[in-house]
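> Got a predicted model here, sequence first, then my questions.
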Amino acid sequence: MRFKFEKLIIWQRAMDFGDEIYKISQSFPKSEVFNLTSQINRAVDSIALNISEGSIEQSNPEFKKSLGYSIRSLAEVVTYLHKTKRREYISLIDFEKYYQESFNLINMMIAFKNQLK
């Protein structure tokens, strides 16, 4: 038996994206452990967590609300990606890769949210 959210492509993509961001965050300087590393990981984890939490709700307005939280968390991750690029913790190539993944995922989430009644 599977939970409903496990079938959602946006949840699956959010889980994969979270794993990728976690891996790159492990290379940030030790001085960032309690700041940027912790913040980006909490924000990226929040994306999938809110999708799963919202999918359990019986009402679409509550699910839409949870998806809104996920979208805001993803926007937060994009800001952290800009910070990591500016501080030269990640390469421009990596930044562009994760930025594009963020862009694709946020558009998928917005489209999914807009389909809910």
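All right, it came through fine.

> from here on, contacts and neighbour counts on C-alpha atoms
Fine.

> Might one say that K117 is in contact with N60?
Yes - K117 lies in contact with N60 (Cα atoms under 8 Å); the separation is 6.3 Å.

> These two: which has the busier surroundings?
Neighbour count, other Cα atoms under 10 Å: between K117 and N60, N60 has more, with 14 against 8.

> show me what contacts the more buried one?
By Cα atoms under 8 Å, 6 or more residues apart in numbering, the contact set of N60 is L116, K117.

> if I look at it, how far off is G54?
9 Å (Cα to Cα, to the nearest Å).

> one more structure, for comparison:
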Amino acid sequence: MAFKFEKLIIWQKAMDLNEVIFVITKGFPSDERFNLISQMRRAADSVALNIAEGSTSQSNPEYQRFLNYSIRSIVEVVSALFISKRRNYIAEEVFQSTYNQCEELVKMIQSLKNKLVSS
């Protein structure tokens, strides 16, 4: 692996989330293409991208800042999941599974942030 972030489980899980969001949004109505679909995909992309970018940081506080951006993006994805469920674009099972995936990823990122503080 050429890049440090490739070894990170949180980055791998962020990539998994990214794929789930891509697949889920494929089933959305086409009139959501430039709204909810785009927003959800960009937020999901941002999770993995910020983890990767932060891993190359020169300092722990800078890395933590990028991890915070990732958490914010996950929160955005979760909010979009709620919207999607309310509009009946996704079933309850899909919502719950993806919600749980987001929750687990936030906990993992938070744990890494805590380790960076103590380093």
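Structure received. What you are looking at is a predicted structure, and each value in this text was computed from that prediction instead of being measured.

> Would you map the helices across structure 1?
Secondary structure of structure 1 (DSSP state H): helices at 9-25, 38-56, 60-86, 92-115.

> Distance to F3 of structure 1 for those - can I get that in a markdown table?
Listed next are the helices of structure 1 as a markdown table, based on distance: least, Cα to Cα, whole Å:
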| stretch | distance to F3 of structure 1 |
| --- | --- |
| helix 9-25 | 11 |
| helix 38-56 | 9 |
| helix 60-86 | 15 |
| helix 92-115 | 18 |
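
> what's the closest of those to M1 of structure 1?
Closest to M1 of structure 1 of the helices of structure 1 is helix 38-56 (Cα to Cα; 14.8 Å).

> Run through the residues that contact L116 of structure 2.
Taking Cα under 8 Å, 6+ apart as the test, what L116 of structure 2 contacts is N60, P61, Q64.

> Chain neighbours aside, what residue packs nearest to the last one?
Translated: Q64 of structure 2. Closest residue to Q64 of structure 2 apart from its sequence neighbours, by Cα to Cα, 6 or more residues apart in numbering: K113 at 5.7 Å.
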